[in-house]
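> Below are the sequence and a predicted model for it; my questions follow.
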Amino acid sequence: MTATGKLRVAIFVGGRTAEHSNSIDSGDFVRSSLREAGYEVSVIGISRSGKWLRQADDVPLEFDEGRSEIVTGTPMSVDELDADVAFPVLHGPYGEDGTVQGLLEMIDMPYVGCGVFASAAAKDKVWANRLLEAAGLPVAPWRVLAPGRTPKPIEEFTPPVFVKPARCGGSLGVCIAHTWDELESAVAEARRFDPKVIIEQGMSIRDVECGVLEFAGKDAPVASVAGETIAGTEHEFLSYEAKFFDSSVQLLAPAPLDDALTEKVRTMAVDAFLALGCTGLSRVDMFVTGENSVLVNEVTTMPGFSRVSNFAKMWRASGLEAPDLVDGLVRLALARKAESDLPL
């Protein structure tokens, strides 16, 4: 706590991940929201090589010329971290996958977001699917292609199929194989991001999602209004380019679903959150099929957090503005730390 009595929150941005720049965009918005909520905020940028760089106060976070990596700041080590709470606004491997969460547990630092297990499980689509299925939640038909294995046609599937890196987010590396002849090149593209690949049966769907939050003092997590992302006909699916670079892609929140389907989507979002052992926050992406069946696509434990990100938009549509959202997450992190320490 500072001399003025304010709690000090340390935000982590960047990271050893292909989603490095998205994390910095999220971190800028979280920093301003926390300050509006009355916190003192420091920002630690993590370079692509893993170097920690303390950022100057009250200046925009700076990239290199290609806007691919944070480059400014004062080098620091973990034992120089001085904060009451950590807020790891990190997307993808080496940040959203339990690694940073484990480090914060080791140094006894309260932090916002899911714990080690849920972060690791949700970031790996193979294990996430296994846990979701074990909890009785439906997912699209899928198979895993282990590192080094040669891709082959799957007898139970009919092209097109989706090919995805197992441990990457933001639709990075996701491809469609329209025929089995295209499978090898699709797997090669996915393996640029992860040697482990997941293959899913393609189907006609609507992309819907919910934000899920826990609140200190409440017994159960709460889902936001449902959202539906609409992409133009030039996009076969919600690719990385469509999500982050096409301004015509829009989120409808609330989603244009009937009451029964809306309740089904919101309930499944909370069920998926609980099935993976999530805490704090997550965004649950789902598919609605032509028969109005709902399938869980994935659970993102640190969703995009910029002003234009779907997570913030869905909670705004639910009546929760960003300063109140981040304030609730910090308060929950402190309460959870007080309740969850294991005896020594």
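Perfect, thanks for sending it. Residues are numbered from 1 along each chain as shown.
> rest of the way, CA atoms for contacts and neighbours
Noted.
> quick one: secondary structure of the closest residue to Glu228 other than its chain neighbours?
In this structure, Glu228 finds its nearest non-sequential neighbour in Val208, 4.3 Å apart by CA to CA, 6 or more residues apart in numbering. At Val208 the chain is in strand, as set by DSSP: H, G, I helix; E, B strand; the rest coil.
> Let me see the contact set for Val208.
For Val208, the contact set (CA atoms under 8 Å, 6 or more residues apart in numbering) comprises Ala226, Gly227, Glu228, Thr229, Ala255, Asp285, Met286, Phe287, Val288.
> From Gln250, how far off is it?
Val208 sits 12 Å away from Gln250, going by CA to CA, to the nearest Å.
> next one: Leu261
Leu261 is 20 Å from Gln250, by CA to CA.
> Next: Ala220.
Taken as CA to CA, the span from Ala220 to Gln250 is 30 Å.
> in the stretch 1-150 of the chain, which spans are strands?
For the stretch 1-150 of the chain, the strands defined by DSSP state E, counting those that start in this stretch cover 8-14, 40-46, 52-54, 74-76, 85-88, 142-145.
> To Gly280, which of those strands lies closest?
Of all the strands of the stretch 1-150 of the chain, it is strand 85-88 that lies closest to Gly280, at 11.3 Å by CA to CA.
> next up, a second structure to put side by side with the first:
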Amino acid sequence: MIFYVALADAQRLIERFQSTAGTITVAIVANIKEALDYEEEYPEAALATEYFSEYEIRHIVNAFQEIGAYVKIYTGEDSFMRSVLDGEFGKLPRKNRMVYNSAQSGTGPGRKSLIPAFCQLHGIPVCNSNPYVTGLARHKYHVASLLTAHGLPACPSWYYLGNGRWMLGRTPPEDVLLIAKAAYESASIGLTDDNVGRLSPVFLAALDHKIRILRQPVIVQRFIEGFEVEVPVFEHAGAQPLGVVSITLDGQKDLGRRFLDFDVVNRDGYGFSASDHLEADLRTRLARDAASVFDLLEVSGVGRVDFRVTPDGAHYVTDVATSPHLVQHSSFAWLFRSAGLPDSHALALLAAVNARRFGWI
């Protein structure tokens, strides 16, 4: 389902940006797969699945240049921070400079907050959410707990610390099908078939192994059989959903017990589709709840809220992205493309929303 009113608002915002883009530089801070030395890795899960390929970087640069912005690329956090500290960043052309960060070098919690925090310290406008929100959204259990406390449909969740220890002694029922995910990761890092099962010594042994190799706890959630959808959201007089996009595997919308594991995500082995198979009222509720999550977590610019939906229409938030992918293989780009607009408008919207937030348009 595409919300054409929201897309029209997005288009008008992009057009306003284009009228002043000649004054704007976009500095991209990114990890690039082909430029990494892979010194810091997990033994059984490549961090590079979170990073951009050179092809994707070219697409991002072209999208910003098409709307008239000047673009500068920094590979990794170190190169950008050195540029700021030695004064090179301040000499970039055009008076209005914004930073678009996707870099998250290293492992563990909070690593995607480094550039937003550094930019905040130095008074540099950044397209991402603030450091606190960026770090918070990467802690899946904390997000689920906040949503539950505010009456939003979070997936029932427990927090496993390893070696038989559960946060506050809370354990899931033995008769419920469960899925375990790395607490601080995205892009399905560490997610394989043995992450799904019922509470048992065998299942806990598998989770203990995951915790050892990923060096972090896991969030254990009720496994929701059925559909998976993404709701892209942008900031426009509050949170504005763009549409409800279904995820497909082998062309099928009803995933049943299938899910986006590490292998599928790493090779972009999933697709996007309209959600017309869902009742209109359900699509409205998904959009409304996605907007509420965006507002509750105080996400800035653009974001995405992911759900699993049962065949009878119950829906549960499974993930929140404060820096969602906006490249060609993304639900943002799919929505624009499906409306007959260039998929590069997904990145143009990011620039336009933030230029307005900074008072430049």
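Yep, it's here. Since we're looking at a predicted model, the values are computed, not measured.
> circling back to that earlier point, overlap of the contact sets of Val208 and Gln250 of the first structure?
Thr229.
> quick revisit: neighbour-wise, which of Ala220 and Gln250 of the first structure wins?
Between Ala220 of the first structure and Gln250, counting by other CA atoms under 10 Å, Gln250 is the more crowded of the two (16 against 12).
> What's that one aligned with over in the second structure?
Using TM-score structural alignment as the criterion, the counterpart of Gln250 of the first structure in the second structure is Gly271.
> which residues does that match contact?
Gly271 of the second structure touches Ile247, Thr248, Leu249, Asp250, Gly251, counting by CA under 8 Å, 6+ apart.
> Aligned against the first structure, show me the partner of the first one.
Spelled out, that is Ile247 of the second structure. Aligned partner of Ile247 of the second structure by TM-score structural alignment: Thr229.
> Disregarding flanking residues, what is the spatial nearest neighbour of its match?
Leu251 (4.4 Å).
> Just to be sure, the one you found is in a strand?
Yes: under three-state DSSP, Leu251 of the first structure sits within a strand.
> Count the neighbours of it for me.
If you count neighbours by other CA under 10 Å, Leu251 of the first structure ends up with 20.
> now what about stretch 184-202 of the first structure, what contacts it?
With contacts defined as CA under 8 Å, 6+ apart, stretch 184-202 of the first structure is touched by 18, 125-126, 140-148, 151-152, 157-168, 172-177.
> Go ahead and build a PyMOL selection from the buried members of those residues.
The following PyMOL line selects those of these that are buried, judged by 16 or more other CA atoms under 10 Å:
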select buried, resi 18+125+126+140+142+144+145+151+159+160+161+162+163+164+165+166+167+168+172+173+174+175+176+177
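> any chance of the contacts of Val208 of the first structure in a markdown table, with neighbour count too?
What follows is the contacts of Val208 of the first structure, written out as a markdown table (neighbours: other CA atoms under 10 Å):
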| residue | neighbour count |
| --- | --- |
| Ala226 | 28 |
| Gly227 | 29 |
| Glu228 | 24 |
| Thr229 | 17 |
| Ala255 | 18 |
| Asp285 | 22 |
| Met286 | 25 |
| Phe287 | 23 |
| Val288 | 21 |
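> Surely the residue nearest to Thr229 of the first structure touches Gly232?
No: applying CA atoms under 8 Å as the test, Leu251 of the first structure and Gly232 come out as separate, 12.0 Å apart.
> before we move on, back to that, looking at the second structure, which of the contacts of Val208 of the first structure hold up?
Retained in the second structure: Ala226, Gly227, Glu228, Thr229, Asp285, Met286, Phe287, Val288, out of the contacts of Val208 of the first structure (criterion both residues aligned by TM-score structural alignment, their matches' CA atoms under 8 Å).
> which residues does the second one contact?
For Gly227 of the first structure, the residues meeting the contact criterion (CA under 8 Å, 6+ apart) are Val208, Glu209, Cys210, Leu251, Leu252, Ala253, Pro254, Ala255, Asn310, Met314.
> how do those residues look in the second structure, which are kept?
Kept across both, from these, using both residues aligned by TM-score structural alignment, their matches' CA under 8 Å: Val208, Glu209, Cys210, Leu251, Leu252, Ala253, Pro254, Asn310, Met314.
> what's near enough to touch the fourth one?
It stands for Leu251 of the first structure. With contacts defined as CA under 8 Å, 6+ apart, Leu251 of the first structure is in contact with Gly227, Glu228, Thr229, Ile230, Asn310.
> In helices, which of these fall?
Asn310 (DSSP state H).
> How far off centre is stretch 148-159 of the first structure?
Centroid separation for stretch 148-159 of the first structure versus its chain: 28 Å, with CA atoms, centre = their mean, to the nearest Å.
> any idea where the helices of the first structure begin and end?
Under DSSP H, the first structure gives helices at 20-36, 99-106, 116-123, 125-134, 183-190, 240-245, 259-275, 310-317, 322-340.
> To Val299 of the first structure, which of these lies closest?
Per CA to CA, nearest to Val299 of the first structure of the helices of the first structure: helix 116-123, 5.8 Å.
> contacts for that closest one?
By CA under 8 Å, 6+ apart, the surrounding residues in contact with helix 116-123 of the first structure are 92-93, 96-99, 101-102, 127-128, 166-169, 276-278, 298-301.
> and these, which are buried?
Buried among these by 16+ other CA under 10 Å: 92-93, 96-99, 101-102, 128, 166-169, 276-278, 298-301.
> quick one: contacts for the most centrally placed residue in the second structure?
Nearest to the mean C-alpha position of the second structure, by CA atoms, centre = their mean, lies Ala321 at 2.8 Å. Residues near Ala321 of the second structure by CA under 8 Å, 6+ apart: Ala137, Arg138, Gly303, Arg304, Val305.
> and the third one, how many neighbours does it have?
Spelled out, it's Gly303 of the second structure. Residues near Gly303 of the second structure, counting by other CA under 10 Å: 27.
> Is the match of Ile247 of the second structure in contact with Lys243, as I believe?
No: counting by CA under 8 Å, Thr229 of the first structure stays clear of Lys243, with 9.2 Å between them.
> list residues touching both of these two?
With CA under 8 Å, 6+ apart, Thr229 of the first structure and Lys243 have common neighbours Val249.
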